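>>> Have a look; sequence and predicted model below, questions after that.
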Amino acid sequence: MGAFHVTRKEAHMSCEHATAAGGQTAPQEFEENNLSEVKRVIAVLSGKGGVGKSLVTGSLAVELARAGHKVGILDADITGPSIPKMFGMSGRHAMGLGNLLLPEISDHGVKVMSSNLLLKNETDPVLWRGPVIAGAIRQFWSETSWGPLDYLLVDMPPGTADVALTVFQSLPVDGIVIVTSPQDLVSMIVAKAVNMAEKMNIPVLGIVENMAYVECPDCGKKIEVFGPSKLDAVAEQYGLEILGRLPIDPALAAACDAGAIEDELPAGLLPDALAKVAGLPEHVEPTGSDDASA
């Protein structure tokens, strides 16, 4: 495949980035993508790791694809990617043509670009510093031929640090879905994500709680393993719409590990989130050039 590169410009931490990190919104000058026609870009964000953000990203992608939409996933979790394995792409590699990247396509048509698809061995660590990671994410957007997509889902890295800032400054994100879990720190974590979205002037579509409960196999009772959920109070506090509560599902976790999420995902898992995302207006103009749509 073509060389994977990060230019000096991409690796440079600009004063604009530093200003935004200090509390003021930096000017948003989105990277051009003349290789694609992406109608909507949705970022899936969590304030911390281990809450199942990638599961929500993958579930939304599968549900949208089942509904007949053309879907892609930009895996921005560069150092901890899990999307390729979830979609049965272990051992596969993204192709390239010169400096152009071509996303890998799942068995059911979901396009994926991820750092794991560029490594010789998927278990190799990605030992890149922040500016290099930021440059890679820009390439996943601006130098990848996504083609026509109804939705591009961005699986964000955990937290609200520099990489998240890079995504929101480089990609025309239409909305953010926040993923959390029923723990004591949920209010503070959600607050960080909401504050970042406000500073970047990107609407928060709503919040999904993962690992909300486990269903008793005998009586069907929902058992809140981590204690009573605080989701209602947090959603009211920040004016967020609740888009779903996902259970702890060992069978689904095993399916993800086996690369079978497209075949094994239960139907109707996130109906409210699906409806919210599907209701977003398309970009007034496609992100690609006229040549790309010819």
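Now that the structure is in, tell me what you want to look at.
>>> rest of the way, CA atoms for contacts and neighbours
OK.
>>> Please point out which parts of stretch 233-250 sit buried.
For stretch 233-250, burial by neighbour count (16 or more other CA atoms under 10 Å) applies to 234-235, 240-248.
>>> One more: stretch 214-232?
For stretch 214-232, a neighbour-count test (16+ other CA under 10 Å) marks 214, 224, 229-231 as buried.
>>> start to end distance for it?
18 Å (CA to CA, to the nearest Å).
>>> Run through who's touching that stretch.
The contact list for stretch 214-232, computed with CA atoms under 8 Å, 6 or more residues apart in numbering, reads 182-183, 186, 209, 212-213, 242, 247-249.
>>> Can you give me the neighbour number for Leu64?
Using other CA atoms under 10 Å, Leu64 has 20 neighbouring residues.
>>> Might one say that it is in contact with Val71?
Yes. Between Leu64 and Val71 there is a contact under CA atoms under 8 Å: 7.0 Å.
>>> ok, Val126 to Lys120 distance?
Going from Val126 to Lys120 by CA to CA gives 11 Å.
>>> Now do stretch 51-60: everything it contacts.
Taking CA under 8 Å, 6+ apart as the rule, stretch 51-60 contacts 44-46, 82-83, 86, 153-155, 179-181, 210-211, 261, 265, 269-270, 273-274.
>>> Swap in 6 Å and give it another go.
Outside stretch 51-60, the residues that touch it by CA atoms under 6 Å, 6 or more residues apart in numbering are 179-181.
>>> what's the closest of the buried residues of stretch 233-250 to Val204?
Distances from Val204 to those, taken as CA to CA, are shortest for Leu240 (7.5 Å).
>>> Assign that closest one to helix, strand or coil.
Secondary structure, DSSP: H, G, I helix; E, B strand; the rest coil: Leu240 is coil.
>>> what about versus this one:
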Amino acid sequence: MSSTPTTEQVNAALANVQDPEIRRPITDLDMVKSVEIADGGVVNVGIYLTVAGCPMKGRIEKDVTEAVSKVDGVTRVAVELDVMSDEQRKALQTKLRGGQAEKEIPFAKPNSLTKVFAVASGKGGVGKSSVTVNLAAAMAAQGHKVGVVDADIYGHSVPRMLGVDAHPTKVEDMIMPPSAHDIKVISVGMFTQGNQPVVWRGPMLHRALQQFLGDVYWGDLDVLLMDLPPGTGDIAISVAQLLPNAEILVVTTPQQAAAEVAERAGAISAQTHQRVAGVIENMSYYIAPGSDERTYLFGEGGGQTVADGLTRSLGAQVPMLGQVPLDMRMREGGDEGKPLVLTDPDAEASAVLTKVADDLVGKPRGLSGMQLGITPAGR
């Protein structure tokens, strides 16, 4: 004969249920409203949702039911959903921010352990977003906690390329980002209707980026990747102001014309005093199916040209991190929301991107290569 379950046992089971968006146990988030145990092993559980229209309420109800059902002596679980009051949401907001009620950008704090990489290019069409999402997917697959900010306000494409179809959830003035492939993602495309264009000028772009960094609850990330728009415009300047510790990843193609423009995008670090983490050459060559011969459709040497030029102009070594071959499956994966590094990790392009991801995450932090803006004093 099974024993009667206790409240302590039920609460212990509920501690294993995580909020799908915040990724913390619902017991830690004060989401458990009540636990009542009736005769015959029937357990009634009251759960607070953060907002009335929580898109994950079905998932939460299912997870709670499954967890409590495993407790010895439980014969049936009834879940009753309620909604947090304004006071409860504000308390949750303060708890998530570590007791700090005021807004701040956690990645800009001196003690932040999150590595931030701003993925830049001189011009569009070089595959910067494809590189960003595949690097993020590779890092997440390696077990790292990863976030992506689609900072390409006008040309946002990251949600589609990662297969994100959910919308962010708002808790007071905090935004819970949706996830895909264990990657948290935020993009202006999640706040626009259909395929509406975004027509903003400098101050609005800065404010949008500030909200993505300060209002979004990212949790404890190991890596934050930012997909920047091409060139050296407002967003690149705002990133330097809001996240001076962000390192720049320059993406180019082998074509010399593209390389010249890409070098200008990296050279902005001389003025912003940011570190250039390295150069990634995309679409380096093409290998036809059934062949081992490389065809250099866009020429050769552009990536190395950018790395060498930045090394000279910045006075610090800028490495060539990798040459990513042209692979039609990468384009197909972007359209389907399935990064190539996950669908075909043995592909040559996947191997290169996975190695770059590993090198970036495993790279020790330090001041090496950072422009400090110091000039010798005259004697």
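Structure's in. What do you need? Just so it is clear, the structure is predicted and the values come from calculations on it, not from any experiment.
>>> Skipping adjacent residues, who's closest to the alignment partner in structure 2 of Ala134 of structure 1 in space?
Structural correspondence for Ala134 of structure 1 with respect to structure 2 (TM-score structural alignment): His206. Leaving aside its sequence neighbours, His206 of structure 2 sits nearest to Ser238 (CA to CA, 6 or more residues apart in numbering; 5.8 Å).
>>> Tell me how many other residues crowd the one you found.
Neighbour tally, Ser238 of structure 2, other CA under 10 Å: 18.
>>> All the helices of structure 1, in order from the start?
Using DSSP state H, the helices of structure 1 run over 8-11, 15-21, 53-66, 83-86, 130-142, 162-170, 186-199, 231-238, 250-257, 261-264, 271-278, 290-293.
>>> Structure 1: which residue goes with Val250 of structure 2?
The alignment partner of Val250 of structure 2 in structure 1, by TM-score structural alignment, is Ile178.
>>> which one in structure 1 is aligned with the residue nearest to His206 of structure 2?
The pairwise alignment with structure 1 assigns Ser238 of structure 2 to Thr166, based on TM-score structural alignment.
>>> Please tell me how far that match sits from Met156 of structure 1.
The gap separating Thr166 of structure 1 from Met156 of structure 1 is 11 Å, by CA to CA.
>>> ok so, going back, between Val126 and Lys120 of structure 1, who's got more neighbours?
It is Val126, of Val126 of structure 1 and Lys120, that has more neighbours when counted by other CA under 10 Å, with 15 against 11.
>>> Touching, that one and Asp77? I think so.
No. If you go by CA atoms under 6 Å, Val126 of structure 1 and Asp77 don't touch, sitting 10.7 Å apart.
>>> Spatially nearest residue to Thr144 of structure 1 (excluding sequence neighbours)?
Leaving aside its chain neighbours, Thr144 of structure 1 sits nearest to Leu101 (4.5 Å; criterion: CA to CA, 6+ apart).
>>> count of residues packed around that neighbour?
24.
>>> Map it onto structure 2.
Alignment note (TM-score structural alignment): Leu101 of structure 1 maps to Ile175 of structure 2.
>>> Pull the contacting residues for its match.
Going by CA under 6 Å, 6+ apart, Ile175 of structure 2 touches 169, 215-217.
>>> would a markdown table of those residues with neighbour count be doable?
Shown next, in a markdown table, are the contacts of Ile175 of structure 2 (neighbours: other CA atoms under 10 Å):
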| residue | neighbour count |
| --- | --- |
| Thr169 | 19 |
| Asp215 | 18 |
| Val216 | 21 |
| Tyr217 | 21 |
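>>> hmm, which two among those residues are most spread apart?
Thr169 and Asp215 (11.6 Å).
>>> Quick one: map Gln9 of structure 2 onto structure 1.
Gln9 of structure 2 maps onto nothing in structure 1, by TM-score structural alignment.
>>> does Gln9 of structure 2 sit in a helix or strand, and which one?
Using DSSP states H and E, Gln9 of structure 2 sits in helix 7-14.
>>> Residues contacting that helix, please?
In contact with helix 7-14 of structure 2 (CA under 6 Å, 6+ apart) are residues 67-68.
>>> Show me which positions of the longest strand seen in structure 2 end up buried.
Taking DSSP state E as the criterion, structure 2 has its longest strand at strand 276-287. Neighbour counts over strand 276-287 of structure 2 (16+ other CA under 10 Å) mark 276-286 as buried.
>>> do stretch 338-358 of structure 2 as well
Across stretch 338-358 of structure 2, burial judged by 16+ other CA under 10 Å covers 338-341, 344-345, 348-354, 356-357.
>>> ends of it, how far apart?
Stretch 338-358 of structure 2 end-to-end distance (CA to CA) = 20 Å.
>>> Kindly report the same for stretch 336-348 of structure 2.
End to end - CA to CA - stretch 336-348 of structure 2 spans 20 Å.
>>> roughly how far apart are Gly366 of structure 2 and Lys115 of structure 2?
Taken as CA to CA, the span from Gly366 of structure 2 to Lys115 of structure 2 is 11 Å.
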